[in-house]
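Participant: Turn this into a model:
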Amino acid sequence: MNGFFNKKALIGMLAVFGIFVIYVLVLYAKLAFTPVSSIVSSAPPVQRGSIVDRNGKPLAVQTNFYHVGVTPHLVRNKAQFADDVSGPLGMESSDIMRILEQNSAASFVYLKKKITQTAYAELKKITDAKGYVYVNYDRIPGRIYPENALASQLIGYMGDDGKGLAGIEYSMQSYLQPSEKDENAKESQEKNVYLTIDANLQYKLEEIARDTMRTTQAESMMLIAADAKNGEILSYISLPSANLNEYSYASVAETVDRPAMEAYEPGSVFKIFTVSVACDQGLIRQDDSFLCDGMYERRIKGGEAVRIKCLDRHGWLTARDALKYSCNDVL
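Facilitator: Down below sits the predicted model:
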């Protein structure tokens, strides 16, 4: 202390330094004795459930698709690159070359959208081995429909955003994929939807329906089969139908859900129910005969006469024969 340092300034500096050291020690002690809070991991994304038939046969299954993009100006040997990736992409090398050349100044361009998990694995192996670091992959949720067009209007389809846009995929969206914001979402993951339809019966009846369309040259056809005891729908058919795995290429006619959207009057088809009720109640027997003279006539209380004409004079018919000829007079 030869007078070079000011005594008061030195004392002030030491005081400030001391306060800083005390602050650091207090903060350290506070952190040291504070209980460590548990790290809350983010909840995994809610997976979409499957749609299955009454026997558990899968009709719609969750999967992942991939959009494949590239930075064109980083591709040095475009011809070699196009040859290497054309196979997994299912594209011609010339088509890939054209995309790269037309977008040579772009920072990013998609080569192909929605490739399958299998194609992605094959392509990723090639791009990693070749050092193609300028290839990017966007994973998007998707669906695989193992039975293609089977009951397509009933099952519906899902958009690229992972939400159902038609059919069961749409109407049961909240069950198939609960919102991730829902506090109960974790408990609701992978909740499957079981339909009452039987996939095997659906397939057989669709074949019959298609044969009928070919022989009658009909533009469309719908057919519903139900369990007579409990009303469960066993088969739900609307033709023509779309391949759900290629839904974007479907025509408008293939997407129409006719049983739900179009009015239909069954008419004579319900004669069988009339006969069934009469048999169950013991009102008629199998060998009972009824006369068809070409017209059924009855006068109601108001005096008005109700007349139902038949297409022919069938004579005496049993209930079975009346069904066979669709006789309006007897039934």
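Participant: Please make it C-alpha for all contacts and neighbour counts, starting now.
Facilitator: Noted.
Participant: Other residues contacting the helix or strand hosting residue 214?
Facilitator: Counting by DSSP states H and E, the secondary-structure element that holds residue 214 is helix 199-216. With C-alpha atoms under 8 Å, 6 or more residues apart in numbering as the contact definition, helix 199-216 has outside contacts at 53-54, 57, 150-151, 218-223, 234-237, 239.
Participant: The structure of the following sequence is requested for comparison with the preceding one:
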Amino acid sequence: MIKRELYKKTIRRRLVQLTGLLSVWMLLVGGRLLHVQVAQHEQWRAQADRQQRRAIRVTAVRGTIYDRAGRELAKSVEASSIFAVPVEIEDVERTARELARVLRMDPATLRERLSERREFVWVKRKVAPEEAEAVKALGLAGIHFVTENKRTYPNGELAAHVLGYAGIDEVGLEGLEFAYDREIRGEESTVFVYRDARGRTYERTQRPVARGHDLVLTLDATIQFHVERELREAVRRARARSGVAIVLDPKTGEILALANVPTFDPNAFTKASEEARRNRAIRDLYEPGSVFKIVTFAAALEEGVLRPNEVIECLGGHIVLAGHTIRDHRPFFRLTAREVLEHSSNVGTIQIALRVGAERLAHYIERFGFGRRTGVELPGEARGIVRPVRRWTPASVGAIAIGQEIGVTPLQMAAAIATIANEGVWVQPHVVRAVRSRDGTVIARTEPERRRVLSAASARVLARMLEGVVERGTGQLAQLSGYSAAGKTGTAQQFDPRTRRYSRTRYVASFAGFAPVGDPRVVVLVALDHPRPKYTGGEVAAPVFKRIAEAALHALNVPPDRSPERPILALRTNFASEGTVGEIGLVETEAVRLSSLPPSGTEARDFLTRSLAQAVASARSVRDDPRLVRVPDFRGQGIRAVAEQCARIGLRLIVSGSGRAVRQEPAAGTLVVRGTTCRVEFQ
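Facilitator: Next comes the predicted model:
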């Protein structure tokens, strides 16, 4: 009995002890669980995320860049990027070999990349759709896809130096893509990839992002296309090293076109040379030569020391300043001030500059904006070189008056001639009209700087004098068909640093002008570097001005202010069998100026034959350009059929009404740049 009681007590004591131990253990475990789940929750969740989840940063959706008419110049599109999870790859050798074959990559590089014991490696980013499909068809373990955004430029080289380009990470690297990167870029997306305990991917989620803002430019894609085509042909024909052309509206400062040759395709900017990517219009400095005489004449007229019809002594074509002899291209003796400008007399211009004086001439050079940046939105703009007047030599007033001893950019020179066209008011050149949100709300609008440089009266007098340059002087090849024009030629010798003298073989040929003279709508500057064998601005650059100005005025629907000359030769549709007018839809007649014809007889017949051959060649080049499309005849078709045709050939569509198409603009058969807006009325 006693033993039984002792046994029970022992059992109870041991149960109490066991219960106590279990209670303590449970308290410890519970406390630990509480500590892990509450106090260390974030720490353990972060560790689990590191083991099970991989965050992949995906490029942002950049905003679209439009021209002034709403045509897309740069946009972002979705593209597949290929990445690998090396721990999932079963056969590195085979995987590398298959990927290299499809993606045209180096097998050794891929093998090394896939052999890394990492959770994530890029294989190839933003691949072509056909490459993505080919890789998917391989069914390789450990190879995955993610959708990124790829910057694309649908018109290729068009406006490349204005647009610039963005890199593989959708960060702007040049041009407006760089200057407005903060506004355009948007927010990056994040793709979360989840893996199980064996490292196998079982889920992917993507966080939505905010798209970047859009840019609306001042450029006109149609004018830009014509300018690039004419400049490219001019550089080829003149055998020039490079060329620049700028078209701007003198009243608003809006740049309608800005072109450089050589150029590049921003879709493949890594393949372009630094020379091709260089924006010469704002970065290259040159001594402008005689085109700079507009500043000298403007200063003299504004200061009241010159009248257009007064006689200037030109001293037989040479003058000596501080021991330096400056000559004219041919001897002149007595010319009116108008004739000095028309014939581009260096001696006459220097005589006028001596009346103005160094201090006042320097003042007007500064007022016209030389020696400082114009403030255009493009990155890398040069200031130019203008020495302080205290550092001028006794000969400087004469040299600077004719465009030597000074360095300017083409854009600075274009802005100066625009000041004359705008009745003496300088307006800041710009390429961005507005920054817009995705819903169309204007976030920022460009308000260009304005300042008066000359009185309106002085500017009007100088404009008429510059009209004489085109009508009677060195710029006769700049005469337009149906429009009055004014401007100035420039033939600038390039300074040779090796000989420390001006070269007798290297020149910059230029022409800067505006049209129509009474109500200027466009300013055009053309500059060709080292043309040969012809090298004068009147021979080489003035004809390019003519072609560009006429194309721009027609594109802007500016009515003619003069009757075109009577044509003596017409290219009509009976030449259609040769693939010219009738085939490509150009106007039916192309006039040849009476003033440009040679004497009658065999020489005249040969001249006409050459002119026709040139017109035919030009027509074929237009027809074959891949950026041009012909507007279909939409009449009688329904909205859906019209929309499908526009989408297929790259035209934008604005619809009014319903039913069948009855009217359209542009007309059927018109050649336009891809992206042009067609307005179609349905009834």
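Participant: Any idea what the TM-score is?
Facilitator: Here the superposed chains carry a TM-score of 0.63, computed using TM-score structural alignment, normalised by the length of structure 1; 287 aligned residues with a C-alpha RMSD of 5.1 Å.
Participant: now the lengthiest strand in structure 2: which residue numbers in structure 1?
Facilitator: Determined from DSSP state E, the single longest strand within structure 2 is strand 501-515. Using TM-score structural alignment, none of the residues of structure 1 align to strand 501-515 of structure 2.
Participant: Just after that strand, pick out the following helix or strand.
Facilitator: Heading C-terminal from strand 501-515 of structure 2, the first helix or strand you meet, by DSSP H and E, is strand 522-529.
Participant: Report the distance from that following strand to the chain centre.
Facilitator: Mean C-alpha position of strand 522-529 of structure 2 versus that of the full chain (C-alpha atoms, centre = their mean, to the nearest Å) differs by 16 Å.
Participant: and if you look at stretch 326-345 of structure 2?
Facilitator: That offset, for stretch 326-345 of structure 2, works out to 39 Å (C-alpha atoms, centre = their mean).
Participant: For it, buried residues please.
Facilitator: Of the residues in stretch 326-345 of structure 2, those scored as buried under the neighbour-count criterion (16 or more other C-alpha atoms under 10 Å) are 326-328, 332, 334-345.
Participant: Pick out the most distant pair among the residues you listed.
Facilitator: In the buried residues of stretch 326-345 of structure 2, two members sit farther apart than any others by C-alpha to C-alpha. They are 326 and 338, at 20.4 Å.
Participant: tell me which element the residue nearest the centre of structure 2 falls in.
Facilitator: With distances taken as C-alpha atoms, centre = their mean, the residue of structure 2 nearest its centroid is residue 162 (2.2 Å). The secondary structure element spanning residue 162 of structure 2 is helix 160-163 (assigned by DSSP H and E).
Participant: before we move on, the earlier item: what's the matching range in structure 2 for the helix holding residue 214 of structure 1?
Facilitator: Residues 221-238 of structure 2 are where helix 199-216 of structure 1 aligns, taking TM-score structural alignment as the criterion.
Participant: how big is the offset of that stretch relative to structure 1?
Facilitator: Here stretch 221-238 of structure 2 is compared with structure 1 after superposition; its mean distance to the aligned residues, by mean C-alpha distance after the TM-score superposition for structure 1, is 1.2 Å.
Participant: hang on, the earlier thing: quick one: the residue nearest to the centre of structure 2 from residue 74 of structure 2, how far?
Facilitator: Counting by C-alpha to C-alpha, to the nearest Å, the separation of residue 162 of structure 2 from residue 74 of structure 2 is 11 Å.
Participant: Give me the buried positions along the helix or strand following the helix holding residue 214 of structure 1.
Facilitator: Following helix 199-216 of structure 1 in sequence order, the next helix or strand is strand 221-226 (DSSP H and E). Applying a neighbour-count criterion of 16+ other C-alpha under 10 Å, the buried positions in strand 221-226 of structure 1 are 221-222, 225.
Participant: Could you do stretch 97-113 of structure 1 as well?
Facilitator: Within stretch 97-113 of structure 1, the residues that qualify as buried by neighbour count (16+ other C-alpha under 10 Å) are 97, 100, 104, 108-111.
Participant: so how far does it reach from one end to the other?
Facilitator: With C-alpha to C-alpha as the measure, the ends of stretch 97-113 of structure 1 fall 17 Å from one another.
Participant: max-length strand in structure 1?
Facilitator: Per DSSP E, structure 1 has its longest strand at strand 58-70.
Participant: Pull the distance from that strand to the chain's centre.
Facilitator: The chain centroid and the centroid of strand 58-70 of structure 1 are separated by 12 Å under C-alpha atoms, centre = their mean.
Participant: Share the number of residues neighbouring whichever residue in structure 2 pairs up with residue 233 of structure 1, please.
Facilitator: Taking TM-score structural alignment for the superposition, residue 233 of structure 1 sits opposite residue 255 in structure 2. For residue 255 of structure 2, the count of nearby residues is 26 (other C-alpha atoms under 10 Å).
Participant: which SSE is residue 255 of structure 2 in?
Facilitator: Using DSSP H and E, residue 255 of structure 2 sits within strand 255-261.
Participant: what's the mean deviation for the helix or strand just after that strand versus structure 1?
Facilitator: Of the helices and strands lying after strand 255-261 of structure 2 in sequence (DSSP H and E), the nearest is helix 274-277. With the two structures superposed, helix 274-277 of structure 2 lies on average 1.1 Å from its match in structure 1, counting by mean C-alpha distance after the TM-score superposition for structure 1.
Participant: which residue packs closest to the residue nearest to the centre of structure 2, ignoring adjacent ones?
Facilitator: Closest residue to residue 162 of structure 2 in three dimensions, ignoring its sequence neighbours and counting by C-alpha to C-alpha, 6 or more residues apart in numbering: residue 175, at 5.4 Å.
Participant: Which of the buried residues of stretch 97-113 of structure 1 fall within helices?
Facilitator: Secondary structure of those is defined by DSSP state H; positions in helices are 97, 100.
Participant: Now the two most distant members of the buried residues of stretch 97-113 of structure 1.
Facilitator: Those two in those that are separated most widely, counting by C-alpha to C-alpha, are 97 and 108, at 14.6 Å.
Participant: dump the residue contacts of residue 93 of structure 2.
Facilitator: For residue 93 of structure 2, counting by C-alpha under 8 Å, 6+ apart, the contacting residues are residue 111.
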